[in-house]
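A.B. asks: Sequence first, predicted model second:
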Amino acid sequence: MSEAPTTHFETSSGAVNTGPGDQNIYNYLQAMPTLSKDPAGRTPRTLAEEELDWLRVHFENPVQYIEAFEKLKEQSTVLLDGEHGDGRNAAARMLLLRIADGGKRLQEVLLREDERSSRQLDPELIDDEDRLLLDLSRSSDDLWRTVEPELSEFRESVRQRRAKLVVILPRGVSHRLGPELTRLRFVIERPPGMELDIVKRHLRVAGIDPTLADTTPNALGKFLVQRRPLAEVATFAQYVCKAYLEGNNFPGACDKALEALQGHPESAANLLAKVRNQSARALLLAAAMMQGARADAVHRAAALLLEAADPTASKRPALQHPLLSKRLHPLSAQIDAAGRVRFSELGFDIAVRACVWNDFPQLREILRDWVGDALTVRELDDADRDALITRFAEQTLACRRPRDLLILVERWSRIDNSKTQLRAAASALIRGLHDREFGRQFRSSVYDWSTDDRLPPGRRKVLVDVCRDDMAVSHPNAALVRLHHLARREKHSTMARNALLHLTADDHRLRRRMLSRLGSDLSPAAYERGGRKHEREDVGLFLDHNAPEPLIDAGIRTHPLISESGVRNDLTTGWAAVFRVAPAEQWTSSVHDWFSTACAEPATFGVLIDILIAACDRRGDRLGAVYSAALAWTAPASVPHAEATDFPGRVLRQITAAPSHQPPTARETTPS
């Protein structure tokens, strides 16, 4: 078993036929430019799927993995325990991936995901056949004591919806588990020889004869006797493959891999101690941060770093500078045949970066500001910029300084006319969101920004893009909450509104969640709390999300949304707000859609019309407006179904039959 990169994931699912309106929006959004694509044109969803593919082919079963898989099939929930570094997260994901059988998305459960919930775990967020990962490995004892009592109800909802849940336990709580949870607990451990198996699997996947590892060269043997986290074992194996494919024999490849993993930190520190000249140090760090970039870009970035670190540094005339290649040589770097700067030793750039951030804490803010400036060096291409952001994020998060990354996101997204800076802001934000330790802090920052009425247009673009294309892959409910706040606050565009529609178009759970939020915000209780601030915007969003087709189409679920009493209540509340505040021309087409569906699907006629009638709240003027809409819909040129010929009469009879409702009079057929 080996750990994959730490991006979260979601498998593709088939689209539900949501009707012509939503389908048009979906196509429009697919064509929208995205800031989140990497230079190769891959979206976060594509990258997440590639990560899953990587995990599939590199995974080695740990101890108790098979037993946990069988228990998960039987009981719908398992709890994974074990030592840090033994691959519990990878095991959890593989359990869910294999049991999903390629048909259902895998998503991480967030604690207190909706800001309106008083619970850490919300059973309402679970949909049919979900595959859920709850990673509590970094949680405190106090948090576990809050979560544990809620697990029983959450697990029952998982069982009822035929979903699957894997929980990664915090360390040290196993002795406090009750009998019910103890029988679901499995200790994930590495069996003897697992490290060598991981190396062999990497060799096999890379097309290298795995039996080469049976000779156990000295460097390989030295590495295998150490109990390293499995993520490091995977990194070592990747280094071996890279070095071997570059032409080294197998023992030499193992030597280089071990040196890259263990020896370079000391070598990097010695080089920095030896190189005292500021200009040389600036070039060394620029090369380490931009390895693989064009030499002129590294040269320009080094000059910017020197100026940032010491604005008073003397500047030689350009013709007196030594040759760039000569300046790089004593730094263990060189310019390759393609004109790009690379270090001669595998992994040396990583060691230089770590050494600078760890041993020069006084430079961290200067380096942050330098990265912000270096991004604009025109000789850099998009791949170079992405690499620069990734390397900065790795170092600043390793030093527990997430605020440095957030500051750059804020700076790069302050204006909206620089695609380079907006892409950088999105890229930096995604790196923070994917961090296991600080991801929650970044999600919190996205939430705070999304509720800001004075959000800069550039940052709005970045947030919509990241929520739609990245957060929606790993944490769709969190993405929905933030897009809702953004959509109700946008005045000069519909980016967030369209993204929200795209997010809910083929996902019953998210549509239900959106209707629940709107039902809460548009309810009389919300008005009593002073919740009218975004009333008109939420009415518009409700009309966006009340298309009848996805409400009556069960898709792969056992029942349609309309069959749920909570959904019907939210629809009634939403329609009541529509009739209360919106002019008829705003809602007539939506009501006509409901009429069309009611006639096309006779089994739904009663429930759809009853919702509209109940939303009129016994008011004759509103009932009259619905009846007028029925008359207009059955005009000779617009009747889409033969069954609709007596439609107004059927609506009138249902109005008359409704409790305490009076049929509309001629004076009550004009909407308020």
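C.D. replies: Right, received. Where do you want to start?

A.B. asks: C-alpha from now on. contacts and neighbour counts both.
C.D. replies: Will do.

A.B. asks: which residue packs closest to the spatially most central residue of the chain, ignoring adjacent ones?
C.D. replies: For the chain, M471 is the residue whose C-alpha lies nearest the centre (Cα atoms, centre = their mean; 2.5 Å). With sequence-adjacent residues excluded and distances taken as Cα to Cα, 6 or more residues apart in numbering, M471 is closest to A479, at 5.5 Å.

A.B. asks: what number of residues lie near that neighbour?
C.D. replies: A479: 28 surrounding residues under other Cα atoms under 10 Å.

A.B. asks: For it, give me its contacts.
C.D. replies: Each residue near A479 by Cα atoms under 8 Å, 6 or more residues apart in numbering is listed here: C467, R468, M471, A472.

A.B. asks: try N417
C.D. replies: Contact analysis of N417 by Cα under 8 Å, 6+ apart lists G458.

A.B. asks: That one and P457: what is the separation?
C.D. replies: Using Cα to Cα, to the nearest Å, N417 is found at 10 Å from P457.

A.B. asks: for R423, same thing?
C.D. replies: Distance from R423 to P457, by Cα to Cα: 14 Å.

A.B. asks: neighbour-wise, which of the two wins?
C.D. replies: Neighbour comparison, R423 and P457: the larger count goes to R423, with 24 against 17 (by other Cα under 10 Å).

A.B. asks: And the host helix or strand of that one, what does it pack against?
C.D. replies: Element membership for R423, per DSSP states H and E: helix 419-433. When contacts are defined as 3 or more Cα pairs under 8 Å, 6 or more residues apart in numbering; DSSP states H and E, helix 419-433 packs onto helix 382-398, helix 402-412, helix 439-450, helix 457-466.

A.B. asks: this is the other structure I want to compare:
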Amino acid sequence: MSGDSHTWVAGAAGPINTGSGHQYVIQVAMEETFRRLGPRARDPRAVARGQLRHLRARFVPPTGYARARRLLTERSAVAVSGPVGGGRRATAQMVLHELAPDGDPVHEVDIGEEENETPLDAGAVGRRARLLLDLSESDTGQLLRLRGALADFLAVVERREARLAVVVPEQATALLAADLAAHVARIDPPPTRAVLMRHLRQDGVRLTPEELDLPEVAAELAGASLARVAELARLVGEAHAARPDAGFAAWSREALDRATEDAAKTAAFLAGLPDGRRRALALTVATLHGARPEIVQRALDLLSTQLRHGRDARPRLDHADLTAELEKVRAKVSGPDGRVRFEQPGREEAVLDHFWTYYADLRGDVQAWVVRCVRILGLPTGERERVVDRFAKRALRGGEPERLLTVARAWTGTDPSQQLVPDATQALTAGLEHPRHGRAVRRLILEEVRRADLPKFQRLALTVVCSRVIAVHHPDQAMVRLHHLARRETRDQRSPAWEELRELVMAERRLAARLLHRLTRHIPNGRHAHADADRRLLLGLTRPLAAHPAPLRADAFREPLVRGWADALERLPRAEWDDAFRWWLTAVAGTADRHGDPLVEILAEAGAASPRTAGPMYLAARVWAHEDPALRAARLPVVDRLRRALDTAQGLTPPTPPEAPHSRPRSTENAP
């Protein structure tokens, strides 16, 4: 683990080798995983910036936006309040984005989730960072935890020249008045007509204001939430793409028909079906909408078994064929591809919503059935993707995000589960990106990654979503979860979680310093359950850190590195620390004298902190210097510098005066 071999080539075509055997299958599965993730598979930071650009192109400023922008600029923080569905979160994101459109992504902070944590972690505040704290789904208990702590957090934000936008539910403004009174900006939603026009234009649907004056469109927009307006725009865009010459009246009519396949119509349709088998068929068609007839038939048989419907004892040819049965649920085999679809556009979504709402006692059975359909029907990847998407929407709509963890576990817990890693990651991603349930899913994943018995491919799916989804807006939380996963990767396995953890923290100095703190925070208290794993992780991090030594002068790096080196040198056999030690010395040899100083001084201070290790350290350095005659002349001066630094750290000789007054700053203000 202390080496630098890459086991995961991240990217849309990046396979992961998790060991011997089945490599082709694993590669295909990972390619499909990354395809479903889309741009997230490449660079989470670029994804975050792209999402903000997308929002900006469709954003219509609400009433109160100017005040929000002014408060953020003048007072370092703004608390955006307003009605639910009125664009509070979008407003908070946009005022932050406008400060530095081409800068680093906006990072989200959250209420502390681990034991003994403060409610808001000041370590999450980087210098000149742009931070978003969304309290819109926080309960009263969580909000009460913030009293007082929020004021302290705001002080850190101001001191580090950062900016913070807080999304606050209206009822919480009084609860947090002592902390936020001077920062509140209340907004009211922008005109829904303007929002629809902006969305349509960005999607390539060019209209005049007069074309938008349709009574049925106006009725739909009256009192609609901004999310509802965005959904209507999406449906109009799809109708426009299918029939570009039909005109807005036809596009909007089709969109409204799909949007208003409402509960009453669907309830009447399902009530009109004569028996449970017909309703089971309607549910099957809705779940596998667009599948081949034979797949629908097999899925129907699986559902009948799951629901314990009695089988018809008559010979099979005495039964109606699937075509006749489909007619009774107003579905048919259609199109040149011969796929099963409802006759009414949008009915599949309405049927699924109805079953999930009004047959709530069957949710567990439906979930088990979906798991089996994905596992055993041999569905093509595109059809599996649609099934997972439909199930995830229902679970989230019903307020049960934990079901997504359950199905992901079922799809990756047994062989040949590597084939279903794409489905597990898709389900988890849907939960993580949900505006209301994302926080709950992140916490469920935290509980999951702490388990010691995770199967290999479940760990892989969790690694993917932590590094490629959580990291987009919550890099600190991604780091914590990847750390838990990396701890449990044994040295005889490939280490995808470690590779992703290292890549994440080396992209941002603040995260690297925070990981060093996590890896060394238990050292003063003696042994802990993951002490050896954390030592190996720390040694693995030393090589990329040594390649860029200048930041290591700051206490945020220097202090945990001294603790970590001292602990590793004292408690691990030389065979386990020698490679990292040699890389560290090689980095010193490859830098100009003063640039290598922090590397030498960190080792020397570690030796002084653990005197029994100073001798073995110096001996290992001499072995390194003499092993290659061609490099001896360059390496011996490094050993001499280490000897002198050890003498100084142990108080045997006075320190060498620095070349310049500020050559080695040592305050926390220099932390990343």
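C.D. replies: Cool, got the structure. If you're wondering where the values come from, they're calculated on a predicted model, not measured in any experiment.

A.B. asks: Once they're superposed, tell me the TM-score.
C.D. replies: After superposition, the two chains reach a TM-score of 0.85 (TM-score structural alignment, normalised by the length of structure 1), with 628 aligned residues with a Cα RMSD of 3.0 Å.

A.B. asks: Would you reformat the helices and strands packed on helix 419-433 of structure 1 as TSV and include distance to E49 of structure 1?
C.D. replies: Formatted as TSV, these follow (distance: least, Cα to Cα, whole Å):
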stretch	distance to E49 of structure 1
helix 382-398	20
helix 402-412	26
helix 439-450	20
helix 457-466	17
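
A.B. asks: Quick one, which of the ones you listed gets closest to T494 of structure 1.
C.D. replies: Comparison of those against T494 of structure 1 by Cα to Cα identifies helix 457-466 as nearest, at 10.3 Å.

A.B. asks: Contacts for the closest one, please.
C.D. replies: Here helix 457-466 of structure 1 has contacts from 34-36, 410, 413-417, 422-423, 425-426, 429-430, 446, 450, 483, 486, 495-496, 499, using Cα under 8 Å, 6+ apart.

A.B. asks: Surely D127 of structure 1 is in contact with R511?
C.D. replies: No. Contact criterion Cα atoms under 8 Å: D127 of structure 1 and R511 do not qualify, at 11.1 Å.

A.B. asks: Tell me where structure 1 has strands.
C.D. replies: Remark: strands assigned in structure 1 by DSSP state E are 77-81, 106-108, 131-135, 164-168, 185-187, 333-335, 341-343.

A.B. asks: Dump those into JSON lines; add distance to E67 of structure 1 and mean neighbour count as well.
C.D. replies: Compiled in JSON lines, the strands of structure 1 are given as follows (distance: least, Cα to Cα, whole Å; neighbours: other Cα atoms under 10 Å):
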{"stretch": "strand 77-81", "distance to E67 of structure 1": "10", "mean neighbour count": "24"}
{"stretch": "strand 106-108", "distance to E67 of structure 1": "21", "mean neighbour count": "23"}
{"stretch": "strand 131-135", "distance to E67 of structure 1": "18", "mean neighbour count": "22"}
{"stretch": "strand 164-168", "distance to E67 of structure 1": "13", "mean neighbour count": "25"}
{"stretch": "strand 185-187", "distance to E67 of structure 1": "8", "mean neighbour count": "19"}
{"stretch": "strand 333-335", "distance to E67 of structure 1": "50", "mean neighbour count": "21"}
{"stretch": "strand 341-343", "distance to E67 of structure 1": "46", "mean neighbour count": "23"}
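
A.B. asks: Could you dump these into JSON lines with distance to D53 of structure 1 added?
C.D. replies: Output for these, formatted as JSON lines (distance: least, Cα to Cα, whole Å):
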{"stretch": "strand 77-81", "distance to D53 of structure 1": "22"}
{"stretch": "strand 106-108", "distance to D53 of structure 1": "14"}
{"stretch": "strand 131-135", "distance to D53 of structure 1": "17"}
{"stretch": "strand 164-168", "distance to D53 of structure 1": "20"}
{"stretch": "strand 185-187", "distance to D53 of structure 1": "25"}
{"stretch": "strand 333-335", "distance to D53 of structure 1": "34"}
{"stretch": "strand 341-343", "distance to D53 of structure 1": "29"}
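
A.B. asks: Might you report the residue contacts of the nearest residue to R468 of structure 1 once chain neighbours are set aside?
C.D. replies: Of all residues not flanking R468 of structure 1 in the chain, A499 sits nearest, at 5.9 Å (Cα to Cα, 6+ apart). Shown in contact with A499 of structure 1 (Cα under 8 Å, 6+ apart): L29, V464, R468, L483.

A.B. asks: and what of T597 of structure 1?
C.D. replies: Contacts for T597 of structure 1 were tallied using Cα under 8 Å, 6+ apart; they are P548, E549, T604, F605.

A.B. asks: biggest separation within the residues you listed, which pair?
C.D. replies: Spatial extent of these (Cα to Cα) is set by the pair E549 and F605 at 12.7 Å.

A.B. asks: follow-up on the earlier one: give me the more crowded residue out of D127 and R511 of structure 1.
C.D. replies: R511 (23 against 20).

A.B. asks: hang on, the more buried one packs against H545?
C.D. replies: Yes. Judged on Cα under 8 Å, R511 of structure 1 makes contact with H545 at a distance of 7.2 Å.

A.B. asks: and the gap between P274 of structure 2 and L428 of structure 2?
C.D. replies: Between P274 of structure 2 and L428 of structure 2 the computed distance is 37 Å (Cα to Cα).

A.B. asks: hang on, the earlier thing: out of the strands of structure 1, which comes closest to L323 of structure 1?
C.D. replies: Closest among those, using Cα to Cα: strand 333-335, at 11.4 Å.

A.B. asks: mean per-residue distance, the helix holding R423 of structure 1 to structure 2?
C.D. replies: For helix 419-433 of structure 1, the mean deviation from structure 2 after alignment is 2.4 Å (mean Cα distance after the TM-score superposition for structure 1).

A.B. asks: now the angle between helix 402-412 and that helix, please.
C.D. replies: 160 degrees (axes from the mean of the first three to the mean of the last three Cα atoms, to 10 degrees).

A.B. asks: For helix 419-433 of structure 1, list every residue counted as buried.
C.D. replies: Buried residues in helix 419-433 of structure 1, defined by neighbour count with 16 or more other Cα atoms under 10 Å: 421-433.

A.B. asks: Now distance to T645 of structure 1 too, for those, in TSV please.
C.D. replies: As requested, the buried residues of helix 419-433 of structure 1 are arranged in TSV below (distance: Cα to Cα, whole Å):
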residue	distance to T645 of structure 1
Q421	59
L422	55
R423	55
A424	58
A425	57
A426	54
S427	56
A428	59
L429	56
I430	55
R431	58
G432	59
L433	55
